[in-house]
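1. Prediction below, plus the sequence it came from.
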Amino acid sequence: MSFLVIGECVADIVRGADGTERIHPGGSPANVALGLGRLGRDVTLLTQLADDPTGRLIADHLKGAGVRVESGGAPVRTPSAVVALDARGQATYTFDIAWTLETGGLPRAERPCHVHIGSIAAVTAPGAAAVLTEVERLRDGATVSYDPNVRPALMGERAEAVVRVERCVALSDLVKASDEDLAWLYPGEAPETVAARWLALGPALVLVTRGAAGSLARTGREAAVAQAPAVAVVDTVGAGDSFMSAVLDTLAGRGREALSSLGAEDLAGLLARAGAAAAVTVSRAGAQPPDRAELDAAGERFALRSGRAS
């Protein structure tokens, strides 16, 4: 099964609470592609990278995990984000990024079975239009997933951002968001309420991550929750993307009807495995998702509790 991820690469300049600084390859869609590659999946990333030192660093990082990198036009410089970590390892971001993706219906020898979009690339003009064009072109033969990965500094006015996000939700079969994403998009609304609204727009499955509080999953008929594994946090960079990669790996090959038919036990198991992937990532610096052996070991090591949601 082949995956196509469309979205940005970003050089994460991570500044610790102690003032130290490290550069890590990042960008939410790129991290998802990296995670799929490390899990042994056939994955292509359609992105933009400049021919500069950080661009080459990111390209080599992705290719080292088996990800094919396909260009949709080169920016003047590779996008970057200054990532400030507080004493708990929680991250805040300051971006220097432009997104001008061009596709023109790029030819491919094989159409993907699944398309993943998200973050800055799915809602930032002018490149977002090309992302949605590709999704609309491919979705008849592929399932689609979306992670808004909200960056308030780049989202503009909230009401307009909600319209853009909900358009992506409506094009998708599977949506994953964090509780922080939902709190910014829909202030004061419970995650369960937003999940129900999004399901009504078209997706078969909505997942919500809640950091140390765990995660939840809902279809039109079933729901489940899972606790987060207890783990020492180095930083939270890329945790949600590792969660997403593990979700896509676990559900690989399931069509829209199969996603909507997932039972409560299936959902609980999905959350547990994805939570284990996120736990591995937060236990080490930067967006470093697990490979398959690490994920299998983590699933056995962590004592995860999950079950049907009320």
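-> Yep, it's here.
2. hey, let's count contacts and neighbours off CA atoms from now on
-> Will do.
3. Next, the residues that contact stretch 58-77 from outside, please.
-> Contacts to stretch 58-77, defined as Cα atoms under 8 Å, 6 or more residues apart in numbering, come from residues 9, 11, 25-26, 30, 33-34, 37-38, 40, 42-52, 55, 98-103.
4. all strands in the chain, in order from the N-terminus.
-> 2-6, 10-15, 21-26, 42-47, 68-71, 80-85, 91-96, 114-118, 143-147, 174-178, 205-209, 215-218, 223-226, 306-308 (DSSP state E).
5. returning to that earlier point: show me which of the contacts of stretch 58-77 are buried.
-> Buried members of the contacts of stretch 58-77, scored by 16 or more other Cα atoms under 10 Å, are 9, 11, 25-26, 30, 33-34, 37-38, 42-50, 55, 98-103.
6. Give me the residue at the spatial middle of this structure.
-> Of all residues in the chain, the one closest to the mean position by Cα atoms, centre = their mean is residue 241, 4.0 Å from it.
7. quick one on the thing from earlier: reformat the strands of the chain as JSON lines; add distance to residue 198.
-> Conversion of the strands of the chain to JSON lines gives the following (distance: least, Cα to Cα, whole Å):
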{"stretch": "strand 2-6", "distance to residue 198": "21"}
{"stretch": "strand 10-15", "distance to residue 198": "28"}
{"stretch": "strand 21-26", "distance to residue 198": "28"}
{"stretch": "strand 42-47", "distance to residue 198": "26"}
{"stretch": "strand 68-71", "distance to residue 198": "31"}
{"stretch": "strand 80-85", "distance to residue 198": "29"}
{"stretch": "strand 91-96", "distance to residue 198": "26"}
{"stretch": "strand 114-118", "distance to residue 198": "15"}
{"stretch": "strand 143-147", "distance to residue 198": "12"}
{"stretch": "strand 174-178", "distance to residue 198": "8"}
{"stretch": "strand 205-209", "distance to residue 198": "7"}
{"stretch": "strand 215-218", "distance to residue 198": "10"}
{"stretch": "strand 223-226", "distance to residue 198": "14"}
{"stretch": "strand 306-308", "distance to residue 198": "20"}
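8. Got another one to weigh against that:
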Amino acid sequence: MFVVCGEALMDVYAGESTPTGLSFDARIGGSPFNVAVGLARLGRPVALLTGLSTDSAGERLLTALQDEQVDTSLLLRSDAPSTLSVISLDAHGVPRYAFHGTGAADRQITFDTLPALPPTTRALQFGSYALVVEPVGSALLALAAREHTQRLIAYDPNVRLNVEPDLSRWRALVEQMVAQSHFVKVSDEDLGLLYPGETPEQVAARWLAVGVSLVTVTRGGHGASSWTQSVQVDVPSLPVKVVDTVGAGDTFQAALLTWLDERDKLSATAMASLDRQALEAMLKFASKASSITCSRRGADMPRRNELD
């Protein structure tokens, strides 16, 4: 089983002006929530570990998880409000985010209230802003450190400066998490923010040197790259008519983890031994999944039969 750790929220799309204000279209979301749903749609057993409100948005998120057959036994419910992520899209379909989440339910987890992991847990997925807000950030960092030698740790920074604008804090967090991770997926956009003086190749080499087995960098319309200690592979992106890119990176991560799981490669040793052909196949599988999400509005991730 996968356990995805992080936030669940409502993506609220700002729409057209009305005579009395603005129209909004609220959709279930949050990067870890999306990864969990993406894994479930790709046929993987998965649980989401997050704080979830008992308000109307939280109830809708719960229903969505149940409908997608995501294990909800690790949810911590509270009467704190749900986070709202207000999204506006530019002319190219690229999202801009404004987060409203101070004191929200997905930030309420502490190390003492962390639920016990199911004994069948093979991999933990971390990422996004839950790691830089408290008290949940410290709790999840401690969980990764505790489980590092027992289970696969996967990480996607998914930097959100609207939540935490201090890049030095993000860099410190990323280095902490990388030191605990076996697999890191990161966008070139995040690398440009975090390490403007380094190339993706340099960052990948540095992370591999501290113990990461597999590094993958997504480059949007320019494809993706993966590195192990011995192999480096690039693949182009697939042509697609982009509706928007919300959830594209989350889909890519869910697909990477699915590909590895289907081939029994969910271990540091197995990932480190992947050859060029395997890495190319893995990236092409994830690229196809991501292209499907980009062709639809919102984080509407593909199901396994759409990739066959």
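-> Everything's here; your move. Please read these numbers as outputs of a predicted model, since none were measured by experiment.
9. quick one on the thing from earlier: tell me which residue of structure 2 matches up with the residue nearest to the centre of structure 1.
-> Under the alignment (TM-score structural alignment), residue 241 of structure 1 pairs with residue 250 of structure 2.
10. give me every residue that touches the closest residue to the residue nearest to the centre of structure 1 other than its chain neighbours.
-> What sits nearest to residue 241 of structure 1 in space, not counting adjacent residues and going by Cα to Cα, 6 or more residues apart in numbering, is residue 32, at 5.2 Å. Contacts for residue 32 of structure 1 (Cα under 8 Å, 6+ apart) come out as 5, 241, 242, 244, 245.
11. Map these onto structure 2 and name those still in contact.
-> Using both residues aligned by TM-score structural alignment, their matches' Cα atoms under 8 Å, structure 2 keeps these contacts from the contacts of residue 32 of structure 1: 5, 241, 242, 244, 245.
12. Widest-spaced pair of the residues you listed?
-> Farthest-apart pair in those is 5 and 242; separation 13.8 Å (Cα to Cα).
13. Those two: which is more packed in?
-> Taking neighbours as other Cα atoms under 10 Å, residue 5 of structure 1 and residue 242 compare with residue 242 leading, 31 against 27.
14. Look up how far residue 48 of structure 2 lies from the equivalent of the residue nearest to residue 241 of structure 1 over in structure 2.
-> If you follow residue 32 of structure 1 across to structure 2 using TM-score structural alignment, you land on residue 35. Relative to residue 48 of structure 2, residue 35 of structure 2 is positioned 9 Å away (Cα to Cα, to the nearest Å).
15. Now list whatever residues contact both of these two.
-> residue 4.
16. What lies in contact with stretch 82-90 of structure 2?
-> 8-15, 52-53, 55, 57-58, 95-102, 104-106, 244.
17. what do you get for stretch 248-267 of structure 2?
-> Contacts for stretch 248-267 of structure 2 (Cα under 8 Å, 6+ apart): 31-32, 34-36, 38-39, 42, 44, 122-123, 151-152, 156, 182, 185, 187, 218, 271, 282-283, 285-287, 289-291, 293-294, 299, 301.
18. re the thing from before, turn the kept ones among the contacts of residue 32 of structure 1 into JSON lines, including distance to residue 225 of structure 1.
-> Below are those laid out as JSON lines (distance: Cα to Cα, whole Å):
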{"residue": "5", "distance to residue 225 of structure 1": "27"}
{"residue": "241", "distance to residue 225 of structure 1": "19"}
{"residue": "242", "distance to residue 225 of structure 1": "18"}
{"residue": "244", "distance to residue 225 of structure 1": "16"}
{"residue": "245", "distance to residue 225 of structure 1": "19"}
